[in-house]
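Visitor: Sequence first, then the predicted structure:
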Amino acid sequence: MTQLDASTRGDLPPIEDISELSAYLASGCKPKDQWRLGTEHEKFGFLRDTLEPLPFSGERSIQSVLSGLADRFGWQRMEEDGQLVALKKEGASISLEPGGQFELSGAPLETVHQTCNEVHRHLDEVKAVSDPLNVGFIGLGAAPAWTRAEMPRVPKGRYAIMREYMPKVGSLGLDMMHRTATVQVNLDFSSEADMVAKFRTSLALQPLATALFANSPLTEGKPNGFRSWRSHIWTDTDPDRTGMLDFVFEDGFGFERYTEYMLDVPMYFVWRDGDYLDATGQSFRDFLRGELPAAPGVRPTIVDWQDHLSTAFPEVRLKTFLEMRGADSGSWGRICALPAFWAGILYDEESLGAAFERVSAWTTEQRRQLRLDAARDGLDAKIGDETLGDVARDILPLARAGLKRRARLDSGGSDETGFLAPLEEIARTGRSFACNLLADYEAAGGETAILFEKYAF
C-alpha cells in the first residue's frame, strides 16, 4: 500500500492522457499472495490532571510527544515550515489530523496478528513517552467533552485551506476535522472485477461497521442523540466528496468510472515548491489542461493525482487499494477487530460472495437511509423488515469462516478469529460501546471524567 512521496513530484513527467489516471488505480492489482492489511487509527491526546486537550506546542504537548518518540524509538522526524508534524519508520508513519489527533498509519502487513502487534508496540511507545509528561490518549469516535474552540490547530498548509473551505460546503466539516477520530483498514484487490466486488460489498456494509464500532454518543459533555456522532458529522461535511457512491452499484463500474467521479470532486490544493496553493473548488480537469487558476500553465503529475484522491471522503475510498472508512476509533481490541472483520469478508472468496448476496437486494434509497439511521440508532437501525443487528448476526459468521479458511496462525497456533470476539459480543447483546459509554456517564452523574479514567490507553 505504498504511495509515491510528494517530494518526488518535481522529477515526474506531467500526465499526458486521462487514461493514466485510471491506470494508476489499476496499478494496485496484485495476486492474492501479495495482499496485505494496512490499519490506521486515530486517538485524542489530553492532559491527565486537567482533562484538557493536549496542546500543539509547549512542554506538555503534541510536539513534545512526537519528539520523544523520535528520540527514544528511532522515528524519523518530518517537518513542515519548521514544525514537527509527522514521523516515519519501517513502512509506518505517525501523522497529525487537524485537531491534533495522533494517527498511526501502519505498515502493510500479512496478518491481523502482525497488525495487532504493531498497534500494541505503538501504544506502548506512546505511553512510555507520554506518562512522564502526565499526558494520556483515548480512542473514541469523537471528543466527548471538548468544544471545537478548545481543540488544538495543527499548522499544516493543507489544513489551513480546508478550514477556510469547509464552512462554505457544510455545517459540520470543522467538527469532522478537529473533533473526530477513526480506525480504518486498507485492503488489496487482484483485478478490476475483484475491486468492484469488494467495493460494492464493503460499501453496502459500511453502516454495519458504523453500528458495530459506534462509540461517540457524547458531545461537549452531553448525550448527542447518536450512537456514532462521528458518522453523522460526515452527512453534513461536503456532499461533493462524501457519501455512499450510488454509481458503484451501476453496471459498468470500474477504474474509469471512479476516475470520472474523482475528476468531478472539487480540488483543495496544489503542492509546489514546499507550498500549498489554494485550489478550493477548482477542477482537476482544468489542471490537466494547464488551466488551473491556482497554478496557471502548470500541469499535474501522478503525485498530484495521488494527492487529489486523498481529498475525497466517501464511506469506501479507492486508491491503489480500498479504504474502509465507516468505523469510530476505539480501544486496542476494537482496533484489531476492524482488520479482522474486513479481511474475513473481503479476503475470502466464499465469504465475499455470501456477504454480497446478503445485501444485493438493498436498494439505493435503502443504503442511503441505512447510513443515516446507523449513525443514530446503531444496531437497532432498520432496513426493510430487519435490523442491523439481524444483519450482524448473519455477516459476522461469514467473517469468522473467512478467517478460519485464511488460516493465518500466530506463534501459538491461533488463527485470526479471536479478534472478532468484541464484535460478536456486541451482536449477541445488542449493546455497542456507545451504550457502555452512556451507562458509565450516567452512573457517574453526567460527568465525562470517568471515560478518561476508564478508557484511556
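Guide: Looks like it arrived, so ask away. Residues are numbered from 1 along each chain as shown.

Visitor: alpha carbons only for contacts and neighbour counts from here, please
Guide: OK.

Visitor: and the residue nearest to residue 106 when sequence neighbours are not counted, what does it touch?
Guide: Distances taken as Cα to Cα, 6 or more residues apart in numbering put residue 92 closest to residue 106, at 4.7 Å, once the chain neighbours are dropped. Taking Cα atoms under 8 Å, 6 or more residues apart in numbering, we find residue 92 in contact with 104, 105, 106, 107.

Visitor: was I right about residue 381 contacting residue 390?
Guide: No. Contact criterion Cα atoms under 8 Å: residue 381 and residue 390 do not qualify, at 10.0 Å.

Visitor: Flag every buried residue along the helix or strand hosting residue 440.
Guide: If you go by DSSP states H and E, residue 440 is part of helix 433-443. By neighbour count on 16 or more other Cα atoms under 10 Å, the buried set for helix 433-443 is 433, 434, 435, 437, 438, 440, 441.

Visitor: tell me the SS of residue 38?
Guide: Recorded secondary structure, residue 38: strand (DSSP: H, G, I helix; E, B strand; the rest coil).

Visitor: roughly how far apart are it and residue 147?
Guide: Distance of residue 38 to residue 147, computed by Cα to Cα, to the nearest Å: 31 Å.

Visitor: before we go on, here's another structure to hold up against the first:
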Amino acid sequence: MSEPVCAPEAAARTAQPARESNIEAIVAYFESGIKPHDSLGELGIELEHTIVHDDLSPVPYSGEHGVAWVLAKLQAEYPHATTDLHGDLLGVARPGEAVTIEPAAQLELSAGPFADLVSAREAFEAFEQHLASILSPVGERALTIGYHPTAAARDLELIPKRRYQFMNLYLGAKDIYGPCMMRGSASTQVSIDYTSTSDCLRKLRLAFALVPVFSLITDNTPRFEGAVRTHKLVRTAIWQHVDNDRCGLVPDVLDPDFSLRRYAAYILDAPAILVPCRKEQWCYSDRTFGDIYAERTMTRAEVEHAVSMFFNDVRLKTYVEIRPADAMPIPYVIAYAALIKGLFYDAASLDALDALFANVRAPDVEIAKKDLMAQGYDAEVYGQPAGRLCDKVLAIAECGLDDDDAAFLAPLARLIERRTTLADLAEAEAV
C-alpha cells in the first residue's frame, strides 16, 4: 500500500517525472545496507586529528612539512593513494584503513569495520604512534580535540579539493559557522549496521534521540576561534548555524510513521551545492537534487554523492553513521564505540532505549541541545537531570556488553560519574 501524498509532494511529482524512480533508487541504496543477523555487531570508527606545530600554531596542507608531506610519508604504510586532477595528494589507504583530509587538512583515520574493540584500539594506537614518528622530528603533533585551539577558521588554508571550494563558498554565505565547521572542527564518528528496514529506522530514531547525551559526554572543545569558549558543546552550536537544509535533525525522523521514502524525499528536495560534471569533475549548482535529476533515474554513484552532501547529527548511508561526538583521545574513542555497541547491538538495550525515549520529538531534542550548551550537566534533558539520564544510558550499554567490552567504558564512565567533560577538565587546567 502506498503512502498518502501531500500537495507539495504531488506537485513535485508533476514537475519531476523521474521523482518516483529516484525515491525508489535512494530507498534501494539504503536497503542495500541490510546485513544478516549473524554478521551484526561490527563498528566503523572515524577519528579526525588536528595537526599543529609544537606551539599549537596551524600546520597547513601545503609547504615544507605540511599535511601533504605527512600524507606522502604515510604512503609507505598506506600504499593506495588518492589524488586530484592536478596530482595533489588527498588521501592514502590500505585494506581496512583510509587516511583522508578534511577541508583545512584535518587528518582523518577511517577504520574497520571492527568485530571487536581490542582490534579497534590496536588499529588507532598503531596509527597514532606511526603518525607521531613522522610529526615529532619536525616539531609537529596531532591533537584529538573538537576545534582548533589557536586559529580562527577563516585563517586556515583550504585544501586543493574542488568539492570543498564550492562548499566553502556556499556554506560561508548560508550561515555564520559554515567555515568553522569545515575548517576548524574535528569529530569522532561511529557507524553501525542494521538487519532490516524496521531495524534501520528504529536505530536511526534512537540515535537522533541520543544526540544530546552523546554531545554532552564527548564534549572536548574548550576553545573556539582562538579564544576560551563562551558556552559548552561548542560543536553543537556550530552545527546549528551551518545549513538547516542538510544539518541537525532529518525532518520528522522521530515520528513513529517515518519511512525511508520520506528520507529519500528529503534528500531530493535539498539544494545540491555541487554535482559531478565532465568538464571540471565538480560543478556548482543551487538546484535541488530532484530538479537536477527530474528527467532520469539517479545512478548509485549519484545517490551516494547526494547522501554525502548531508551532514545531519546522524546520517544514513548503507549503515547508520552517528556523528555528534567531538574528536577525543583514543581511550575515550574506544569507550564511546563500546557505548554505542552496547546500546545498539543488544535486543534488551534497544527495548530499554525505546522505553526511555518513547515520547521524544524534534522540539525536545532542540530544547535539550540549547539547555546543555548553557548548563552542561546542570541542565535537564527530556524532563530529567542530564546526569541522571547519562547514568541510565550508561547502565543500558553496560548490560548490553560482555565483561571484556564493558571494561572499555571506564574512561567515559568516570567522566559521567564526576559530572564533567574533557572540555571542562581542560578549562580547569588552563586556569
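Guide: Happy to help now that I have it. These figures come from a predicted structure and were not determined experimentally.

Visitor: What does the TM-score come to for these two?
Guide: Once superposed, the chains reach a TM-score of 0.91 (TM-score structural alignment, normalised by the length of the second structure), with 411 aligned residues with a Cα RMSD of 1.9 Å.

Visitor: Can I get the buried residues of helix 433-443 of the first structure in a markdown table including distance to residue 339 of the first structure?
Guide: Compiled in a markdown table, those are given as follows (distance: Cα to Cα, whole Å):
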| residue | distance to residue 339 of the first structure |
| --- | --- |
| 433 | 18 |
| 434 | 20 |
| 435 | 23 |
| 437 | 23 |
| 438 | 26 |
| 440 | 27 |
| 441 | 29 |
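
Visitor: who has more neighbours, residue 38 and residue 147 of the first structure?
Guide: Per other Cα atoms under 10 Å, whichever of residue 38 of the first structure and residue 147 has more neighbours is residue 38, with 24 against 15.

Visitor: What lines up with that one in the second structure?
Guide: Aligning on TM-score structural alignment places residue 38 of the first structure opposite residue 44 in the second structure.

Visitor: I figured its match hits residue 188, correct?
Guide: No. Using Cα under 8 Å, residue 44 of the second structure is not in contact with residue 188, being 10.7 Å away.

Visitor: Which secondary structure elements does the helix holding residue 440 of the first structure sit against?
Guide: helix 449-455 (3 or more Cα pairs under 8 Å, 6 or more residues apart in numbering; DSSP states H and E).

Visitor: equivalent range in the second structure for the helix it packs on?
Guide: Against the second structure, there is no aligned range for helix 449-455 of the first structure (TM-score structural alignment).

Visitor: What lies in contact with that helix?
Guide: Counting by Cα under 8 Å, 6+ apart, 51, 138, 139, 331, 437, 440, 441, 444 sit against helix 449-455 of the first structure.

Visitor: And those residues, which is closest to residue 308 of the first structure?
Guide: residue 139 (28.0 Å; Cα to Cα).

Visitor: residue in the second structure matching that closest one?
Guide: Residue 139 of the first structure maps onto residue 144 in the second structure, by TM-score structural alignment.

Visitor: Distance check, residue 88 of the second structure against residue 388 of the second structure.
Guide: Here residue 88 of the second structure is placed at a distance of 49 Å from residue 388 of the second structure (Cα to Cα).

Visitor: Revised request: answer the last question for residue 97 of the second structure.
Guide: Per Cα to Cα, residue 97 of the second structure is found 37 Å from residue 388 of the second structure.

Visitor: Equivalent analysis for residue 131 of the second structure, please.
Guide: If you go by Cα to Cα, the gap between residue 131 of the second structure and residue 388 of the second structure works out to 39 Å.

Visitor: Same check on residue 363 of the second structure?
Guide: Going from residue 363 of the second structure to residue 388 of the second structure by Cα to Cα gives 21 Å.

Visitor: before we move on, what about residue 13 of the second structure?
Guide: Per Cα to Cα, residue 13 of the second structure is found 47 Å from residue 388 of the second structure.
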